[in-house]
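J.: Kindly generate the corresponding structure for this input.
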Amino acid sequence: MVDVVDLLVAGFFSSTITYICYTVYAPKWNWTLRYSGHSGEFNSDTKAAVKDTKEESSWYQLLRCSVPKHWFWQFYAYGLGIVAFIWYSPWSSWREHSRLLAALLPDWKATQLMKEDIGTRIAVTIFTVHVLQRLIESLRFRRGSARILLCQYIFGFAFYTAIPFSLFGHASSKKSTSALNVVTGTIISVFGCIWQGACHEYLISKKHCKGYVPLTGSGFRWLKGAHFFGEWVIYLGFAFLVPHWQSCLAFVSVFFSMLNIATSYAATQDKYSPEHTHRRIVVPFIY
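T.: From the prediction side, this is the model:
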C-alpha cells in the first residue's frame, strides 16, 4: 500500500524532473536553474533574464531574492536531523494511537525493518557520512560574495527531506537487498564520496585565490563538473543498495539536476578558460 509520505516523496522528485526538463527550454524561467557560484554573473544574468519577461509581479520579485551561498551548511545539518528523526521515531506506536497518523505515516515496524535490511543500513550510513562531510566542507569553505536564489535555497530543504525517506522506503516493502546489490552499491557510493571529497578539497585549496582560477587538479583534469559527477555516482550507488522505486526516482532527479547545474557551471569555466573546452562536462567519455 502506498501511503501519503510515499506520494509526497514521489511527487517531489517527479515535479523536480518535470520542471528541469521543461525549464531548460523555457527562456522565461531557465535562469532559475543556472549555476550561481559567481555572484557578479549570477546577479546580472538573473536581472537581465527577468527584465526581458515584461513581468514584474510580486511573485517574480520573490524569485529574484537571494541568500548567501554559504548557508548551504543548513541543508546538511537539517538532513542529518531528518535521518535521526526517521531512525529513532516510534512509528508503530504513533500509528496505533491515531487513525490520521496511521493513514499518513509509513508502515514501518518501529524502524525494525530498517535495522534488519543490510542495504538500508549501509545506504543510511553512507548518506550520513556524506552529509556530515558536506557540512564540514561548507563550514570550511565560505565565500561571502557567492549567493543563491531563494527558491534554490528552499529547494535544498525539500531535497534533504525527501532523500532520507526515499532511502528508508525499501525497508517498508519487507524485501531484503541481494548480496550483489549490496556489494555493487557500496563500492559505487563509497567511490562517489571519495571522488567528490577530493574535488571539494581541491576547491577549498583555491578559496583564497582572487578572481577566477582555472580548475585543473583532482577530478577537474577530466571533467569540468567533477564534483557534480561525484554526487551523481553516490545516488547511483544508493539505487543499488535500496532497490526501490523511491530511490530510483531520487537518482533520476539527482541525475537531471547535476546534469543541468554542471552544464551551467561548465559555461562559466569556458568563459574564463577556453583552452579547456575539450573536457567533458559531467559524464566521462559521454557528455
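
J.: only C-alpha atoms for contact and neighbour calcs from this point on.
T.: Will do.

J.: Arg221 - how many residues pack around it?
T.: Using other CA atoms under 10 Å, the number of residues around Arg221 comes to 13.

J.: cool, and Ser57?
T.: Look at Ser57: counted by other CA under 10 Å, it has 8 neighbours.

J.: ok, so what distance separates it from Leu104?
T.: According to CA to CA, to the nearest Å, Ser57 and Leu104 sit 36 Å apart.

J.: likewise Ile136?
T.: 34 Å.

J.: How about Gly37?
T.: Taking CA to CA as the measure, Gly37 falls 39 Å from Leu104.

J.: Likewise for Trp59?
T.: 31 Å.

J.: okay, those two: which has more neighbours?
T.: The neighbour count for Trp59 versus Leu104, taken as other CA under 10 Å, is higher for Leu104 (14 against 9).

J.: Touching, the more buried one and Val4? I think so.
T.: Yes: with contact defined as CA atoms under 8 Å, Leu104 counts as touching Val4 (5.1 Å).

J.: Next, the contact list for the closest residue to Pro106 other than its chain neighbours, please.
T.: Leaving aside its sequence neighbours, Pro106 sits nearest to Asp3 (CA to CA, 6 or more residues apart in numbering; 6.1 Å). Neighbouring residues of Asp3 by CA atoms under 8 Å, 6 or more residues apart in numbering: 103-106.

J.: please give me the structure for this one as well, since I'd like to look at both together:
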Amino acid sequence: MSALALLLRLLYAALTAVAAAFALAPWTREAFVRYGKTRPPQTRHPAPAAALRWFASRTVPKNWFSHFYYVGAGLGALLLSDVGRWPWIGPGSGTHSAPWGLVPRLAALLGDQREAFASTPSAHAILALAMYNAHVLVRLKESVFDQPATDAKMHIGQYAVGLLFYTATPLALVVDAYDSPRPRPLLAWMAPAGMAVFAYASLHQWRCHRILFGLRRRSLSAPRQTGLYAIPSGDLFTQVSSPHFFCEILLYASIWIATGCQSTSVLWVVLWTAVNLGITARETHRWYRETFGDAYPRSRRALIPFVW
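T.: As a prediction, the model looks like this:
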C-alpha cells in the first residue's frame, strides 16, 4: 500500500470516528452535527466551557455548500484530464510521459517511489472518476442555479470537513488503481451494474432535490405564511425522510461497484458517506416528527426504505 493510499484511508477513518462520536453527546450533536433547518439557535449550545461555546457558535452560510462542488469539480476534472489520457500514451512510456502524473507526484511527496506508480490506471478507475465528475457537476449546477438561497447555517467545522472531503475523494477514486498493478479479474457485469445503480440514484436524487427546492421557493415567496417549511411528498419521499441522502450513498456505492469492488479507498469513501449522512438523516427525521407532529406520516423511515 502506498503512503498516499494509507493517508487517505486514515483520513476517512478519522472523519467517520469523529462524526460518530459527535453524534453521541447532546451538545456536540447540536453544535457540530446539525445544520440548516435542524440546527438549533446558538443560545441553546450547552458546551461545557466558554471557549467551546464560542467555537460552537462559529457558523457559515449553508449556501456555501457550492464551494464543495467547485473544489470537487475542479480537482476531479483535472485528474480526469490527466489519467484519462494515459491509455493513449503507449505501452512502456511510464509515468514520466504522462501529461502531469498528479497522483504519482503527490505520492512522491509522501516518500513513495515513483516507479511503484508506473502502471497506467485501469479503465474501471477512469470510469469511476468520470462517474464522480458527472455527479459533482450536477450538484454544482443545482447549488448555484436551482437551490433557493436561505439564511440557514452550518458550523465552520462542517464546512472544513466538506472542503477536505471533496479534495480527497477524487484522489481516493484513482489511487488504488496505481497501488494494485495486478488487480483481480473483474466480473463482466460489475461496470454495467455500477452504472445502472448510478443512473437510478442520480435520477431520484434530482427528482427529490426538485421537490425540496420547489417547497422552499414557495415558502420564501409567501413571507406571511405561518410556517417556513412544509412536508415534502412525492418520489422516494413517500418512503423516507431523506431520500436525497439515500441516493447520495447509492451514488458512491455504485462508483465502488464500477471499480469491481476492488478499491479499498473508495470503500472508505462509501463508509464515511453512509455514516455521515446516516447521522444527518436521523436528525432530519427527528426534526420532521417534532415539527409536524401527528401530521407527519408515521410510515416513513429515516433513510433506508422499509428498513430504517
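
J.: Can you pull the TM-score for these?
T.: Once superposed, chain against chain, the TM-score is 0.86 (TM-score structural alignment, normalised by the length of the first structure); 276 aligned residues with a CA RMSD of 2.6 Å.

J.: residue boundaries of the strands in the stretch 101-250 of the second structure?
T.: 153-155 (DSSP state E, counting those that start in this stretch).

J.: which non-adjacent residue is nearest Ile187 of the first structure?
T.: Closest to Ile187 of the first structure by CA to CA, 6+ apart is Gly237, at 7.4 Å.

J.: quick one: what's aligned to that neighbour in the second structure?
T.: Using TM-score structural alignment, the equivalent of Gly237 of the first structure in the second structure is Ser254.

J.: Check Tyr78 of the first structure too.
T.: Counting by TM-score structural alignment, Tyr78 of the first structure lines up with Val71 in the second structure.

J.: what do you get for Arg134 of the first structure?
T.: Matched to the second structure by TM-score structural alignment, Arg134 of the first structure sits across from Arg139.

J.: neighbours of Arg279 of the first structure, just the number please.
T.: If we define neighbours as other CA under 10 Å, then Arg279 of the first structure has 18 of them.

J.: Could you measure from the counterpart of Gly169 of the first structure in the second structure over to Pro181 of the second structure?
T.: Mapped onto the second structure by TM-score structural alignment, Gly169 of the first structure lines up with Val175. To Pro181 of the second structure, Val175 of the second structure is 11 Å away according to CA to CA.

J.: try His67 of the second structure
T.: Noted for His67 of the second structure: a distance of 34 Å to Pro181 of the second structure, by CA to CA.

J.: cool, Leu251 of the second structure as well?
T.: As judged by CA to CA, Leu251 of the second structure and Pro181 of the second structure stand 26 Å apart.

J.: And for Ala274 of the second structure?
T.: In this view, Ala274 of the second structure and Pro181 of the second structure are 29 Å apart by CA to CA.

J.: Looking only at neighbour counts, state which of those two leads.
T.: Comparing Ala274 of the second structure with Pro181 by neighbour count (other CA under 10 Å), the higher total belongs to Ala274, at 22 against 15.

J.: Hmm, His67 and Ser143 of the second structure touching each other?
T.: No: counting by CA under 8 Å, Ser143 of the second structure stays clear of His67, with 9.3 Å between them.

J.: Grab the longest helix from the second structure for me.
T.: Selection of the longest helix in the second structure by residue count, based on DSSP state H, yields helix 190-220.

J.: could you say what helices and strands that helix packs with?
T.: On a contact count with 3 or more CA pairs under 8 Å, 6 or more residues apart in numbering; DSSP states H and E, helix 190-220 of the second structure meets helix 123-141, helix 243-258.

J.: so how far does the first one sit from its counterpart in the first structure?
T.: Helix 123-141 of the second structure, aligned to the first structure and superposed, deviates on average by 1.2 Å (mean CA distance after the TM-score superposition for the first structure).

J.: repeat for stretch 265-272 of the second structure
T.: Mean for stretch 265-272 of the second structure is 0.8 Å (mean CA distance after the TM-score superposition for the first structure).

J.: what stretch of the first structure does that stretch fall on?
T.: Aligning stretch 265-272 of the second structure against the first structure (TM-score structural alignment) gives residues 246-253.

J.: Now do the buried residues in stretch 213-231 of the first structure.
T.: Buried positions in stretch 213-231 of the first structure, judged by neighbour count with 16 or more other CA atoms under 10 Å: 214-215, 218-220, 222-231.

J.: Aligned against the first structure, show me the partner of Ala152 of the second structure.
T.: Alignment note (TM-score structural alignment): Ala152 of the second structure maps to Ala146 of the first structure.

J.: Quick check: the gap between that match and Thr128 of the first structure.
T.: Taken as CA to CA, the span from Ala146 of the first structure to Thr128 of the first structure is 26 Å.

J.: what residue of the first structure is the furthest out?
T.: His97 (35.0 Å; CA atoms, centre = their mean).

J.: wait, isn't Ala49 of the first structure in contact with Leu33?
T.: No: contact between Ala49 of the first structure and Leu33 fails when scored by CA under 8 Å: they sit 11.8 Å apart.

J.: In terms of helices and strands, where is the residue nearest to Ser36 of the first structure when sequence neighbours are not counted?
T.: Excluding its sequence neighbours, the residue lying closest to Ser36 of the first structure (CA to CA, 6+ apart) is Phe42, at 5.3 Å. Assigned by DSSP states H and E, Phe42 of the first structure falls within helix 39-51.

J.: contacts for that helix?
T.: 27-28, 31-32, 34-36, 56, 60, 64, 145-147.

J.: how about CSV for the residues you listed, with neighbour count and distance to Lys207 of the first structure added?
T.: As requested, the contacts of helix 39-51 of the first structure are arranged in CSV below (neighbours: other CA atoms under 10 Å; distance: CA to CA, whole Å):
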residue, neighbour count, distance to Lys207 of the first structure
Pro27, 13, 32
Lys28, 16, 33
Trp31, 22, 26
Thr32, 22, 25
Arg34, 22, 21
Tyr35, 21, 18
Ser36, 24, 16
Glu56, 11, 36
Tyr60, 13, 32
Arg64, 18, 26
Ser145, 12, 12
Ala146, 18, 12
Arg147, 22, 15
